[in-house]
Structure formats: C-alpha cells, structure tokens
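**Student:** take a look and give me a structure for this.
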Amino acid sequence: MIPFLRDNSVVFLGLLSWFIAQLIKFIIEVSTHRRINWRRFFESGGMPSSHSAFVCSIAMGIGFREGFASSFFALAFMIAMVVMYDAMGVRRAAGEQAEAINELREKISEDQVEEDPFPEWGKPLREALGHKPTEVISGAILGIAVSFLAF
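**Tutor:** Next up is the predicted model:
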C-alpha cells in the first residue's frame, strides 16, 4: 500500500469520502437510466458533490487530529469553503454556458442541411461541471459524517 495512505488517516478519509460520493452518483445513474455508465463514476457534477465530501472530510479529519482551534484546521476549513463556493458558482456557471452553447450549436446545425458548421469545435461541451447548493451541502454532510464516524 502507498505509505501516505497507510500512515495518514486524514488522506485516506478524504479519498474514502470521494469514493463513496462517486459510488452514490453511479448508483443513482444506474437506477435512473437502467443502464451502467462507467464514465459517470469519474465525472464531476451531480448528487452528492464528491469535491465537497473530499474537502469536508479532510477538514474534519484535521480538526479531530490537530484540534479545531489549530491553524491547520483553519486553513483546511477555508479551502473547503472556497472549493464549495466555486462548485456552486464558477463551475456551475461554466456548465450552464456549455449547455447553452451545445443547444445553440444543435439549432444552427439543424437549420443547415449540409455538414457541421463548427467542425473545429469537436465534441459537444461537457455540461455537468458544477453543483446545485443541495448537492454541495449533501457532499459536505457526507464528508463530515465519514470523518466523524472514523474518529
């Protein structure tokens, strides 16, 4: 086993929280669409936020190990806040813009009978980038719960 995983429970719990969140998303995908999509296990976006679970689990693990009044916890907490804010703000806006661009591209392509007017664009843009507030909060609760149960 990789030494930093074996020797550092905080890193392990962060990765465990990420894995559980991704597994939940995968299960939701399978139950909703009645098909297995292995890419969904590695994609961002959706319920719950694996980024939030990851950073909250690490912050809580640091709090339990170093103390909640420590500078280490303060740093981890602030990084977790930035990651979650970014997931709901910038990344979500980028996903919404990708969705609008893909719709516009489809509409323009339908209006023109000939070949794709934007061949240089390649594949459609990924739309599932960010999160709704409930997805971020669910991920945060998951990460906190994993660390709480472990410590």
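
**Student:** from now on I want contacts and neighbour counts done on CA atoms only, so please keep to that.
**Tutor:** Fine.

**Student:** give the buried residues for the host helix or strand of Glu99.
**Tutor:** Using DSSP states H and E, Glu99 maps to helix 90-111. Across helix 90-111, burial judged by 16 or more other CA atoms under 10 Å covers 91-96, 98-99, 102, 105.

**Student:** which helices and strands does the longest helix along the chain pack with?
**Tutor:** Taking DSSP state H as the criterion, the chain has its longest helix at helix 9-33. Judged by 3 or more CA pairs under 8 Å, 6 or more residues apart in numbering; DSSP states H and E, the packing partners of helix 9-33 are helix 3-7, helix 50-66, helix 133-150.

**Student:** from Ile27, how far out is Leu13?
**Tutor:** 21 Å (CA to CA, to the nearest Å).

**Student:** now Phe4
**Tutor:** Phe4 is 29 Å from Ile27, where distance means CA to CA.

**Student:** one more, please, to line up against the first structure:
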Amino acid sequence: MFKPCLLALALCSSAAFATDTLPSTPLMGDITKAQFMERAEQRFAQQDKNGDGVISVAEKEAALAKIEGVMKQAGKPVPDRMAQLKPRRDTSKAQFMARQEKLFAHLDKNGDGVIGESERAEIKANLEKRVMEAAQ
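**Tutor:** Coordinates of the predicted model:
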C-alpha cells in the first residue's frame, strides 16, 4: 500500500528540499516522530502556496511539474509512474498530516518512535532500487 506512495513522497520531498529552503532540521542521524512531523508541517506549508490550508489539485500539478523540471535539469530520468501521476482531489492539512503519521509508523520498523540509521539505510536502498527499476 505504501510502496508507490513512498516513491512519490521521496521524489517530491527530495525535489522540494533541492529547490526551496526549509527551516533546518537534521537530515542525518536518528529522526524522532516529533522531528518527522515538524518536517511534514513544513512540507505542507511549502506546498500550500496560497496558504488556505488545502493543497489543491492545481498546487499539486505545479509541484509535480517543478519536480520533473528539476529531475530533467539534473539529467535524471523521470520515472514513468511519476510522469503518469495525475492529482484528482484536494488534500486538507488534516488529511496530509494523517498520512504522514501512517508513513512514520510504516518507516519506524521497530516501533520505537525513532527512524534510526539502519531504518534510514533500508529506506534509502529500497528507494534507490525502485527508482532504478522505474527508469528501466
């Protein structure tokens, strides 16, 4: 259930961090749930361009176009799955944050409330594998 979501999230998050400045939160080492959710709040605010508390379909389409542009500029192939993403509905902040809660629970394999180095390494390896598979 989360696998396609993870790829899109990773791509969106990476491009967002590469193209816009977010308040600094450690990207290395252990990530607590509080840190993860703080970053989620920042990502939501960054994507909600008009500040109305909803990420609209238009805002999602603009973000996807920006990510594709960044990937192309970096010489990276845009995975077919990503190119085929078509936002269908708006997302409220409550919906966005609920998804982030579920995502954290999924990524925190041992359930200790922290995404540790070994969990991060596994996530990175899985994402790199999926990106490579999607590019073929």
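
**Student:** care to give me the TM-score?
**Tutor:** Aligned and superposed, the two chains score 0.29 in TM-score terms (TM-score structural alignment, normalised by the length of structure 2); 69 aligned residues with a CA RMSD of 4.9 Å.

**Student:** more crowded one of Leu13 and Ile27 of structure 1?
**Tutor:** Comparing Leu13 of structure 1 with Ile27 by neighbour count (other CA atoms under 10 Å), the higher total belongs to Leu13, at 25 against 16.

**Student:** what's the following helix or strand after the helix or strand encompassing Ala16 of structure 2?
**Tutor:** Assigned by DSSP H and E, Ala16 of structure 2 belongs to helix 3-19. Next in sequence after helix 3-19 of structure 2, counting helices and strands by DSSP H and E, comes strand 31-32.

**Student:** the helices in structure 2, which residues?
**Tutor:** Secondary structure of structure 2, counting by DSSP H: helices at 3-19, 33-47, 57-73, 80-83, 93-107, 117-135.

**Student:** I'd like those helices laid out as CSV, including mean neighbour count.
**Tutor:** Formatted as CSV, those follow (neighbours: other CA atoms under 10 Å):
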stretch, mean neighbour count
helix 3-19, 15
helix 33-47, 17
helix 57-73, 16
helix 80-83, 13
helix 93-107, 15
helix 117-135, 14
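
**Student:** Arg39 of structure 2 versus Gln73 of structure 2, what's the distance?
**Tutor:** Taking CA to CA, one finds Gln73 of structure 2 at 26 Å from Arg39 of structure 2.

**Student:** related to what we said a few turns ago, ok, and what's touching the helix holding Ala16 of structure 2?
**Tutor:** With contact meaning CA atoms under 8 Å, 6 or more residues apart in numbering, helix 3-19 of structure 2 is reached by 43, 63-64, 67, 70-71, 82, 127, 130-131.

**Student:** Glu117 of structure 2: which of those is nearest?
**Tutor:** Closest approach to Glu117 of structure 2 among the contacts of helix 3-19 of structure 2 (CA to CA): Leu127, at 15.1 Å.

**Student:** ok, for that closest one, nearest residue in space, not its chain neighbours?
**Tutor:** What sits nearest to Leu127 of structure 2 in space, not counting adjacent residues and going by CA to CA, 6 or more residues apart in numbering, is Leu7, at 6.4 Å.
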